[in-house]
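J.: This is a predicted model, with the sequence first.
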Amino acid sequence: MGLAAGAVYFAGTLYWTSAVMKVYGGMNTVLAALVALALVGYLAIYPALFAAVSSRLLWVAGPAALVAVPLVWVATEYARGYLLTGFPWVLLGYSQVTVLPIAQLASAVGVFGLSALVAAVNAALAWAAVAPSTRQRVLTAAAAALFVAGVAAWGQARLSDGSLTRGGASVKVAVIQGNVPQDQKWDPVHAREIFARYLRMSREAAAAGARFIVWPESSTPFFFEEDPAGGAAIQDLARETGTYVLVGSDQVERASPPRYYNAAFLVGPDGATRAVYRKMHLVPFGEYVPLKRLLFFVSPLVEAVADFTPGDEAVVLPLENGAASTAICYEVVYPDLVRQSVLAGSELLTTITNDAWYGWSSAPHQHFEQAVMRAIEQGRYLVRSANTGVSALVDPYGRILQRSALFNTEVLVGDVGLRSGLTLYARTGEVVAWVAIVFTVLALAATWRQGEGRKGGRKR
């Protein structure tokens, strides 16, 4: 049942993967579908593992083991997020990101804590449905309702307090959504027009008062450091407008063999490059192909993918009156990666991405909502620049201040605060996940001994 439930869940949320592999990976329809099914099958292993462990606990300990079920769920979710490079997409806790009073809990326990909350409430409701007495059913349902109400009341009080949006330094930021179709991004025929569009939109943003301009991932149709004319044009833009410009552009390191990085360059008002961030968590089968020799059957995708090298450090982007950081594309779904940038001194979160790959599917919306959770967890404003959307300005409580439409050419300009305080989650990290893992291992060990004892007793 766990495997089937997992397969249904991931097939429903990741249905768009086959289209991406077909349209942009060069695979035929059948192969793209098979690879997508393989991904779904792999991810379904984790809910299956959850079901197997939970069944074991229930078999040995009875209904009392339902108390442990939320921790088992979190342990398997965390494993999915980090094993074999990890894929922490559409975690259960993200279901609450638009329910802002509940979502505030992430500032204390992160998205895995929210997953635990959702799993706990559902475990309680499951017991309420099958408890042997009416009294037990009513008390369990009432306890679950009161618990949720308490979390919501605390979250609403946090929203009403609003201290994270008052006072302190701020910067007027601009997000440039160039809306460049994926099949035109690297086409020399369109390169000049694409670049001119970004320069023109950036000047419009500066005229509107922006002092920090954020371009999307891989926004330049050239390598920033390798194209003298293109690089000079961006430097001139920063100097002429007196702005900081964050530019997503690939970088090459002249080694043997050469190493390529998905990078972001911060150009200061003097035209100098103030910081360079290299993407640390690459997308498997998107920016590199793991186990190339073993996975020879995805060779069309291998040929379509640039073989990038991961960066190795969090980088703070110095602004005039504070510091920012950026996460490139898929990195933003890794809570601890963003947390590390905050611990390094980031007072403003940015994330740059190119979601043109996903078309009109639900993927751009899934990606955006997962980014919003990072703002709540860290108590920071979030600036998101996406080539084709969704671009947005988000406050530290997860409220959307401005949001672009998909596949629309737009400039968003607004004031965002710079915050230096740390949330409980920023200070403690994945405590909930590690408690869940330790508890699950210990519970399994204990129930295994008890289970063996039962078997021995039956044999006698």
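T.: Received the coordinates, thanks.
J.: contacts and neighbour counts: CA atoms only from here.
T.: Noted.
J.: what residue is smack in the middle of this protein?
T.: With distances taken as C-alpha atoms, centre = their mean, residue 333 lies nearest the centre of the chain, 1.6 Å away.
J.: and the nearest residue to it once chain neighbours are set aside, what does it touch?
T.: Closest residue to residue 333 apart from its sequence neighbours, by C-alpha to C-alpha, 6 or more residues apart in numbering: residue 370 at 6.0 Å. Contacts of residue 370 were listed using C-alpha atoms under 8 Å, 6 or more residues apart in numbering, and they are 90, 94, 97, 332-333.
J.: Secondary structure element for residue 345, which one?
T.: In the assignment (DSSP states H and E), residue 345 maps to no helix and no strand.
J.: How much space separates it from residue 325?
T.: Look at residue 345 and residue 325: by C-alpha to C-alpha, to the nearest Å, they are 9 Å apart.
J.: Look at residue 380 and tell me its secondary structure.
T.: What DSSP: H, G, I helix; E, B strand; the rest coil gives for residue 380 is coil.
J.: Alongside the first one, take a look at this:
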Amino acid sequence: MTLQPTPAPAPDPVVPAAHRPLRRWVALLLAVAAGAALLLAFPPYGLWWLAPVAVALLAAATHRRRLRGGAGLGMIAGLVFFVPLLDWTHLAAGWLPWLLLSFAQAAYLALLGLAGAWLSPLHDRRRALWPLTAGLLWVAQEALRDRAPFGGFPWGRLAFSQGEAPALRLAVVGGAPLVTFAVAVAGGALVALAWRRWSRPRSWPAAAGFAVAAAVVLAGPALVPVAQPAAATRTVAIVQGNVPRLGLDFNAQRAAVLLNHVRATEQLAADVRAGRARQPDLVIWPENASDIDPLRNPDAAQQIAGAATAIGVPILLGAVLRSDIEGEIRNAGILWQPVTGPDLDQLYIKRHPVPFAEYMPLRPIARVVSDKVDLVKNMVAGDTPGVVRTPAATVGDVICFEVAYDAVVRDTVTGGAQILAVQTNNATFNEAEARQQLAMVQLRAVEHGREALMVSTVGVSAFVGTAGQVYRSTGFNEPAVVLHDMRVDGPRTLATRSGHWPELAAVALAVLVLVAATPLRRRRRGARAAAESTTEER
């Protein structure tokens, strides 16, 4: 018996070689690399230049694939990205809610992968459109993720990876959506540059054009002027009182947490009297500095009043306010005057509580997922922007995760805010989460031309200038009191004036592009069906 050599497999007669996708294992590796590059672009790693690379890798992985394959590759990239990015959530909620949240967020990248596959015929016909479509699709994906479900969860937006990048300057023109758009455009230019038949001489001029386009988008924004603040300044002190122990049980230590902030403020007052520190115009404590309701608890009120009297200026403090309804609370920023006490006319109630963390939708179902469900109170949302008028300046107050939501921050500036203050409590998370949040504060300062600060119970606390520069950053899990002269007021930026309209325009264009690609997809399916029919006849 003579063994015959196995013939090589015949090429696919249905799909021409020039229009085949990458091999599956190559596409899978690219999707994994895309998720990893996205992760490394964010704090605490801060390799911001990898963000457009991630966009390019995911676009290449999904190009020319079937819709199901594009969605699957997007899901893989999303899981590689979100599972480690959001690992700090398991410290408070446990591993199952962490994974469920990560899968839910990754599903949006699955939609992005599906859209990328859908547009493959358009990119094959007009490769020069790839940068534009990449920018539009990423903005549209983030617009959806920022809003649904339950008000959305914007963590991990491309724009929030650019805290130290030249592209951050674009926020002054179009806010976070424009920064995301620019990063994705650069990624689209990179994939258009790489996906070429290099044997053709005319490829080189086009490649040079895409390379220049990517470089301009990445580095060009450094030339964009940011808002110039007014000359007037106010000295603001932020107090990071720290907690006895990190973790969920910081709530059981609430008397000690309040006392830490009181003592730190009283020590600042002593330093001022001794000439070791400047007299501040305003003192700001973080979220949950008084987890004991000072409007109902005389001991807490007395301690806060003593600190305000000692320092001699108002204190904007974060407090949890109880209700007559069992289990109902409000997360508030209260202006406490040194003589008259709490100014209830300058009281901000958090407008955007976090679902499944600060209030519990679908509680009976959620109880099956986690036994910590009943630890979550029913946090009632406020209905007015966080505009707090103090003798020193009008403060745009946002609490914790609210800094991630465009409209919540913008409403304070249109309401007259001269500086931005982010009161937060990172005691149930870790330093990576705090630094990711600080990157959002950097973007907001540039976006609205307002100097900003972030003050945390445990850190990281810092001041931020209108060009995104960070001043006087504290360490994590240690007490600190920091003073800084903050410039107040300044003209409203184009981003503040235009609001959500640029994002809506990008979403509308993304939908238009997806619809416009329909005839090309039908034509490709027709060609595939004809090729299959011819093959069967043979």
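T.: Received the coordinates, thanks. Just so you know, these numbers come straight off a predicted model, no measurement behind them.
J.: Kindly provide the TM-score of these chains.
T.: Once superposed, the chains reach a TM-score of 0.89 (TM-score structural alignment, normalised by the length of structure 1), with 438 aligned residues with a C-alpha RMSD of 2.2 Å.
J.: Strands of structure 2, start to end?
T.: 233-240, 282-284, 315-322, 328-337, 341-349, 378-379, 387-389, 394-399, 419-424, 452-456, 462-464, 470-471, 480-487 (DSSP state E).
J.: Average separation of the second one from the aligned part of structure 1, please.
T.: So that's strand 282-284 of structure 2. Taking mean C-alpha distance after the TM-score superposition for structure 1, the mean distance separating strand 282-284 of structure 2 from the aligned residues in structure 1 is 0.9 Å.
J.: The residue nearest to the centre of structure 1: what's it in contact with?
T.: Counting by C-alpha under 8 Å, 6+ apart, residue 333 of structure 1 makes contact with 88-89, 367, 370-371.
J.: Please apply the same query to residue 194 of structure 1.
T.: For residue 194 of structure 1, the contact set (C-alpha under 8 Å, 6+ apart) comprises 178, 180, 185, 220-221.
J.: same thing with residue 388 of structure 1?
T.: Contact partners of residue 388 of structure 1, counting by C-alpha under 8 Å, 6+ apart, are 177-181, 354-356, 406-409.
J.: List only buried entries from these.
T.: 177-180, 354-356, 406-407, 409 (16 or more other C-alpha atoms under 10 Å).
J.: quick one on the thing from earlier: now the contacts of residue 194 of structure 1 in CSV, please, with extra columns for distance to residue 198 of structure 1.
T.: Converted to CSV, these look like this (distance: C-alpha to C-alpha, whole Å):
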residue, distance to residue 198 of structure 1
178, 6
180, 10
185, 13
220, 9
221, 11
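J.: Residue 177 of structure 1 pairs with which position in structure 2?
T.: Here residue 177 of structure 1 is matched to residue 240 in structure 2, going by TM-score structural alignment.
J.: Its match contacts residue 473, correct?
T.: No - using C-alpha atoms under 8 Å, residue 240 of structure 2 is not in contact with residue 473; the gap is 11.1 Å.
J.: Identify the contacts common to those two.
T.: Here residue 240 of structure 2 and residue 473 share the contacting residues residue 461, scored by C-alpha under 8 Å, 6+ apart.
J.: related to what we said a few turns ago, need the residues touching each of residue 345 and residue 325 of structure 1.
T.: Residues touching both residue 345 of structure 1 and residue 325 (C-alpha under 8 Å, 6+ apart): residue 316.
J.: wait, residue 6 of structure 1 sits on residue 48?
T.: Yes - counting by C-alpha under 8 Å, residue 48 is a contact partner of residue 6 of structure 1 at 6.9 Å.
J.: Show me what the residue nearest to the centre of structure 1 lines up with in structure 2.
T.: When structure 2 is aligned by TM-score structural alignment, residue 333 of structure 1 is paired with residue 404.
J.: separation between that match and residue 422 of structure 2?
T.: Counting by C-alpha to C-alpha, the gap from residue 404 of structure 2 to residue 422 of structure 2 is 11 Å.
J.: cool, residue 442 of structure 2 as well?
T.: 11 Å.
J.: Please apply the same query to residue 482 of structure 2.
T.: Taking C-alpha to C-alpha, one finds residue 482 of structure 2 at 15 Å from residue 422 of structure 2.
J.: who's more crowded, those two?
T.: Per other C-alpha atoms under 10 Å, whichever of residue 482 of structure 2 and residue 422 has more neighbours is residue 422, with 28 against 20.
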